[in-house]
Structure formats: structure tokens, C-alpha cells
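1. Prediction below, plus the sequence it came from.
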Amino acid sequence: MLSDAKIKAAKPQSSKYKLFDRDGLFLLVQPNGSKLWRMRYQFLGKRRELALGKYPGMSLKDARDKVFEYRAMLDNDVDPHSAHARRRRLEGGYTILEAIDDLLADKARRCVPAHVEKCRSRLYKYVVPRFGHLPLPGLSSDDLQDLVVAIDEAGKNHMALRVLGLVRETYDLAIRKRKADYNPAQPLKGVIKPVKVKNHARITRPARLAELVRAIDVYHGTWQVTLAMKFLSLTFVRQKELRSMTWDDVDVDRKMWVIPAEKIKMSRDHIVPLSRQAIEVLMDVRRLGGEKGLVFPGLRPGRPISEGTIVTALRSMGFTQDEMCGHGFRGTASTLLNEMGYDHKHIDMQLAHWDSRSVSSAYNHALYLKQRTELMQAWADYLDELRAGS
């Protein structure tokens, strides 16, 4: 049997050699002086060895305790090799940072790049600096709760919820890959309460909408702003889509505007059928500003109208911030079209309310195109009726 004195006295030789203890435990002495604990055993008639650890990091007593534990497994017809490998995996070098990178790689196979980058940015900003170096089991629910609560209390409720969700996904994937047993995010469900987000201000009364379309007609701003508001009311796209719109994206003959996926960070192109009235607006734009580059350019060459242009115009026309905003054209159209009985699937598709993270959704960018074309013309005709006071 071995003793600490014998182990310390063991000197390296030109080739490795073994010093045996009991129950299959032995010490392997390497030519470089390293002393490694090994356990030899038989399972189902096959001879096997386990690497237990390195002396003196693992003491003689620790090595014997480990062998005793594994011998008990053998007595119950359980191979200790799988349990040992699993323990080394959980206690070893697989860090939270590596698990996060595995999650991002998994998302990259399933999601669009913009979504993956957003996830990477959140995890690397909030989780990696604080916990990235830890082994995967090293993150406690309490530590994670402290992190997300701090983010929430900093006024970033949405971010706190997203970070918590991403950590949950990280550990869920690790569990599926058998690199973790426990998800520290699981007990934290409900810890961060979502803050109810106030809807974008929008007009929902037809009489007030009629006043808006008439006010746009007589607005005394630049032609770019006046025509941009007219076009926005007819198409109810996002303002960033309107501002980045180029003539290359427009097919006047087919009465169609195709917004490239990369412009809107979506998984697919978005088709906007153009009503007769929308085409008339574009013809006015072409007459006044030409047919190259941006459809609605700002005052600076090559730059679009600014982000605040639409809202500034709305305020000057007497529509308050609690009543209408640039994004509100979307809510206005959605509310009134639904009230008018149009199919909500067609409305949502025209609003581009799909799951932007899913690559698999890319195939159906032209879904319901016939119905959406009819819907857009009906909406433009409805605005004309309101304008005329019908």
C-alpha cells in the first residue's frame, strides 16, 4: 500500500512506472516527474482504466475515496467510466463563454444574421464580462438574478428579459448536449415583470383620420415631406423603410415596391403592392426630383429625410404626441382595416408581422399577394372617401 511518504519519495526514471495501492488504485510516475492517479477495473469482462487526477492536487485520501465510490457503482453493475467522464465534463474546462458561443453557432444555423448578432451583442455585453470565465455549473440562480435585476433597475426592462431568456437558452442547449444538468435561469421565471409598453399614438376615429389626410394635402412643407406623408398614409410601412426607399426597389409597371431583406434586417424581402393613388404620388416625386437614388431625399445630397421629419410635420399640423406619430399610420391602418372586416392574416402579412428570426419563413414572401393588392387599393380608396367627406 502507498503512503504520502512513499509517493513523495518516488523519483522519475527514464520510463514511466507504476506504484500500486489497493482496489485497483495505482500511481503512474512519468519521466517528467508528473504523478498521475489511475484506477484499474473490469466491467463486463473487459479491462478498463480511469484517469482520476494528478498528485498532489488529488491527495492519496481523495484518490482512495474516489475509488471507493466507483467500486460501489461496480457492485451495482454500473460502469463508473460514464459517471467519471460526466463529472469531469461538468467540473472541468467547459465554460459559460464556450456554452454561449455554442448557442450562437446553433442560432447561426437556424436564424438570420441580424438576430444572431443581436443575441451576441447582448450576451457579450452583460453576461460574458461577469460570468464568461466560470465553468458552466458555476453560475448560481442568485448570481443570475442579481444581474438581470440590476439591468431592469437601470431602466432596461426589455433588455433584462432578453438576457434572462438567452441565458436560459444557453443552458437548455448545454443540457441537450449533456454538458449541464441544471439551468440556473429556470427558477427565475417571473422575477422580471414585463413593463407594459404604451402603444404608438395612432388615430382610430375615421373623422379625425379624414382631417389628417386633408391636412397633409395642404401642408406647406417641402415637396419631399408632403409626398412622403401621403405615401406613408397609403402604404403604412415603417418609417425606416420609407426613408431608405430607392427607385431601384420600385417597379412602376407592376405596381410593386420590393423592400430588400437586408435593408430591413428581415429574413426575406417584403412586397408592398402599390395602389393607383400610391403610383400617382410616385409620379409626382419623379416629376419634382427625378428617378435616381432615394425616392424621398433630404436636403443634404444622398441623404434621406431625417428621422424626425414626419413627426415634426404632424405637430405643425396640430396633431399631438398623444394622438399621432409617424409609426401611427401602421396602427391606424391595422385597426380600421380589421374593423372593416378584412382578413387579419392579410393585414398582418402586409404589415410584415412575421417572425423575422426564422429562416424557414423566407419562402412565402409573396403569400396572399393577390389579396394584399386588393386590400391596399381598398385602403387608398377609403382614404379618398374620407378626404371627400363621404
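-> Received it, and whenever you're ready, just let me know what you need.
2. from here on, contacts and neighbour counts on C-alpha atoms
-> Noted.
3. mind listing the strands for the stretch 1-150 of the chain?
-> Along the stretch 1-150 of the chain, counting by DSSP state E, counting those that start in this stretch, strands occupy 17-20, 25-29, 35-43, 46-55.
4. out of these, deepest packed?
-> Most buried of the strands of the stretch 1-150 of the chain by mean neighbour count (mean count of other C-alpha atoms under 10 Å) is strand 25-29; its value is a mean of 22.
5. Centre of the chain to that strand, how far?
-> Centroid displacement of strand 25-29 relative to its chain, using C-alpha atoms, centre = their mean, to the nearest Å, is 50 Å.
6. Can you tell me which helices and strands it packs against?
-> Here strand 25-29 touches strand 17-20, strand 35-43, helix 60-75, going by 3 or more C-alpha pairs under 8 Å, 6 or more residues apart in numbering; DSSP states H and E.
7. how about a cut-off of 10 Å?
-> In terms of contacts (3 or more C-alpha pairs under 10 Å, 6 or more residues apart in numbering; DSSP states H and E), strand 25-29 is packed against strand 17-20, strand 35-43, strand 46-55, helix 60-75.
8. Of all those, which one is nearest Y126?
-> Among the helices and strands packed on strand 25-29, strand 46-55 comes nearest to Y126, with 34.6 Å by C-alpha to C-alpha.
9. Could you check the angle that closest one makes with helix 60-75?
-> Relative orientation of strand 46-55 versus helix 60-75 (axes from the mean of the first three to the mean of the last three C-alpha atoms, to 10 degrees): 160 degrees.
10. hold the first one in mind and look at this next one:
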Amino acid sequence: MKRSAIKRRPLADTVLQTLEAEAKEYRESYGADRLYFIVASSGRKRWEVRYKKPSTGKWAWMGIGGYPDRSAKFARQEAQRIAQLVADGIDPVQQRRGDEAHPFSEAAEAWYRDKQDRGRAEKTLRGIRYWLDNDALPALGAQPVDKISRGDCARLQEAIEKRGAFNTAEKSRTWLNQVFGRAIAMGHTENNPASNLADIAAQPPQEQRYPHLMEPELPDFLRALEQSPSKLVVRTAAWMVVRTASRPGMVRWAEWSEIDGNVWRVPAAKMKMRRDHVVPLPDQVVADLEALRPMTGRSRYLFPGEGAVTPVISDMAINTAFARIGYRRRMTGHGSRHTASTLLREHGWPKDHVEAQLAHKEAGVAGVYNQANYLEHRRRMMQWYSDYLDALARGISDEDKAVFKQRIEQG
């Protein structure tokens, strides 16, 4: 039910069970004992009690658990117990801290489990896990969450910035705020020492576009890639990135179970925009994968790594393959997406088809999603693109150009 439909208080159990989430978290008075019911935008529900701190007389909040794990009856009893503590001059939050210390590691791991439970993308979870294990927990893990200072958080941010990981530093600010926000809601601390870190963040260097090639530069690059000294697994991944204009990370983590003939079905959990994505595979890519299958077909992944630490080829493997043929800082895996987008648009392929192939998000209702409708169009477009790359590599003739132009006109 909508909260606007609430007719009486204390709130009935049926109301607590059916209250709907809104775009922003909201708090409703239960109607007794200064007890409040909170509904998060995710749909999760919890209890909080409002009380006056005996030491200052200022109003404060104390979390007393989630709903339905904590019933209304329990919440009322706990609210009455807190009111008695306050009447006796005891701050209930301070008492809780004295009873139980909550290290940052505990708060962070609980926050991470929430992310897992809410179905966050695998790539996002891997990034969070790496940040926890290599940055946050070594710096803050053993400290009680309510004893961590702004200086502690600032030093963590500075350490990340010093190694040039400005994107990680930005994500670190967001994640720290979420960890402390959850700890506040749980009553483990009253302050968020990670607030305002952006005010002292180092300015990252001006972002440059991914290096990429224009059409006149492609013939030499393609011929060099054909002669690449890289191993078959890496060469095949590099060609798959070039011919499909897919994100390198998406290709690196591709699984054999996702390949269905000449279609690659990427689940939403792996995608940046959290939507299923369908990639038509040109004949050349299908042939490459069939040649690769005897080598890696028993693995879960198309492009497995060589050790237990990394299940797939490294995030530098494709760029390294390009560097080995003389294209360091001239062409990158992500840059191949710019190359494909520019070439396809310049030759007259519809923008919507190109954007769908690149898995870019469309605004409004259209974003829900034209991808399926465009699949056959994209299949023809990407086969054209792959054939065109081959023609460039062997030396494209005027006759070839006329044939390719006719194929575009036929859609």
C-alpha cells in the first residue's frame, strides 16, 4: 500500500507488511513510544527509535533491527527499554558500543553481503572485493567503526590517488559513505567520517579518449594483427574485440555456455547497463571460436588464464597484443569500439543499429530495448564490417567498394 493510504496508528501488521517503497527512503511514525518504521528505496524495512541524548538534550536516532525479523511487538518493547535508559540518564547508543565493538571489517563485510543479496553485477562485485581486500580492510579493517576518523579516511583516499588510481579513489568515496551509512542505520556509529572527502580529492589528469585508428590506418594494423606473435587464446580474443566492437572486459569473461551458434548472449549481470545483451557473431569470429574450441572448450571461459589467481586472460592481454605488433598507445581494445563506431557511421549505417551493437543505453522508453528488434539488422551490419576489414587488409578495390556500398543500401 502507499503510505498516503495510512488511516490510523499504531500501524497494523498488514500495513507494515504491505507498505511500498518509493524513490527515496522514508520514515513513518509507528504511532507509539517514539518508534519509527523506515522503508528504503530497495524495499528493505527496519525500525528506529528517536530519543534525546542525556548528555546534550539533542535528538538522536537508534536503529533496533530490520523488519520482519524484528516484529512490531519486539520493537515496542525495545523502544520502551530505550526510553527507560534515557530516563535513567544512560545513552543507549553509548551503552551498545560498550557492550559490543563493531570493527570496520565487520561493517564492510555486512555491506558487501547486502550488495551480493541485491544482485549487483559480477564485475561490480569483483571491483568492490578488490577494493576491500587491497585498500579498505588493510587500512581500516581492525579499527572499531565508531573510532575511525576523517583523517583515517583521507589517508586511505590519498594512498589510492598516489598510485594514480583516480577512478578507484572516486568509487572508494562512494563505497565508504555507504559502509558508514549502513553502520549508522544499524546503530554502530553516529558519524560518517567519509563525508566531504571529495572536497580534498586530488584532481585527476585530464582524461584522454582511448587511442584508436581511423580507416586509412586500418590496413597496416589488420595485416600486422594477422601476423601477431601472441598466443592463440589472446589473438582470438583480440580479433573478437575488433570484429564485434564489444567491450574487452566482456570478451575476456565470455563463457562457452553463452555462445549459441552465431549468437553470443551476455547476461545482464555482466553488463555495464545491467541488461541482457545479444551480440551477432560474424562468420570470421565463429570460425575463430571453432578453431579455439579444441584448446579451451573444456574450460568455462573462452579465454582462460594460465594460473589459479586469474580465471581469464588479464585485462592487459589484448592491449599488449596490439603493442607487440607496433601499436602501443595507437590502438587499444576500447579504442576498437571508437574505430567501429566511426567507420560504420561514416559509411551510412543507422545510428540506432550502431548504438545497439555497442550496448549503449538509449534514453526514455526506447531504452527498454530496441536491441532485439535490431538483431537481424546488426547481424548484417557486423558481417559487412568484418568483411570490410578483410577487404581493407588485402587491399580494397573500387569494385569492392561498390559491392560494399550496395550491401549497405540493401540493409
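-> Received it, and whenever you're ready, just let me know what you need. Predicted, not measured: the structure shown is a model, and the values here were computed from it.
11. possible to save the strands of the stretch 1-150 of the first structure as JSON lines with distance to T335 of the first structure?
-> What follows is the strands of the stretch 1-150 of the first structure, written out as JSON lines (distance: least, C-alpha to C-alpha, whole Å):
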{"stretch": "strand 17-20", "distance to T335 of the first structure": "81"}
{"stretch": "strand 25-29", "distance to T335 of the first structure": "75"}
{"stretch": "strand 35-43", "distance to T335 of the first structure": "70"}
{"stretch": "strand 46-55", "distance to T335 of the first structure": "67"}
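12. for those strands, which one sits closest to Q350 of the first structure?
-> strand 46-55 (61.8 Å).
13. quick one on the thing from earlier: quick one: closest of the helices and strands packed on strand 25-29 of the first structure to N364 of the first structure.
-> strand 46-55 (54.6 Å).
14. Which residues does that closest one contact?
-> By C-alpha atoms under 10 Å, 6 or more residues apart in numbering, the surrounding residues in contact with strand 46-55 of the first structure are 7-8, 24-25, 27-29, 34-42, 58-59, 62-63, 66-67, 79-81, 84-85, 88.
15. if you set the cut-off to 7 Å instead, what comes out?
-> With contact meaning C-alpha atoms under 7 Å, 6 or more residues apart in numbering, strand 46-55 of the first structure is reached by K35, L36, W37, R38, M39, R40, Y41, Q42, H81.
16. Give me the aligned partner of the last one over in the second structure.
-> Residue correspondence to the second structure (TM-score structural alignment): H81 of the first structure is matched to L85.
17. so its match sits right up against P92, yeah?
-> Yes. Counting by C-alpha atoms under 7 Å, L85 of the second structure sits close enough to P92 to count as a contact (6.5 Å).
18. Those two: which has the busier surroundings?
-> When neighbours are counted by other C-alpha atoms under 10 Å, L85 of the second structure and P92 differ, and P92 comes out ahead with 20 against 15.
19. show me the residues around the more buried one that make contact.
-> I82, L85 are the contacts of P92 of the second structure under C-alpha under 7 Å, 6+ apart.
20. gap between it and M62 of the second structure?
-> As for P92 of the second structure, its distance to M62 of the second structure is 8 Å (criterion: C-alpha to C-alpha, to the nearest Å).
21. before we move on, back to that, export the helices and strands packed on strand 25-29 of the first structure as TSV, with columns for distance to W379 of the first structure.
-> Below are these laid out as TSV (distance: least, C-alpha to C-alpha, whole Å):
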stretch	distance to W379 of the first structure
strand 17-20	86
strand 35-43	76
strand 46-55	73
helix 60-75	73
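22. what's the closest of these to A150 of the first structure?
-> Evaluated over these, closeness to A150 of the first structure peaks at strand 46-55, with 39.7 Å, by C-alpha to C-alpha.
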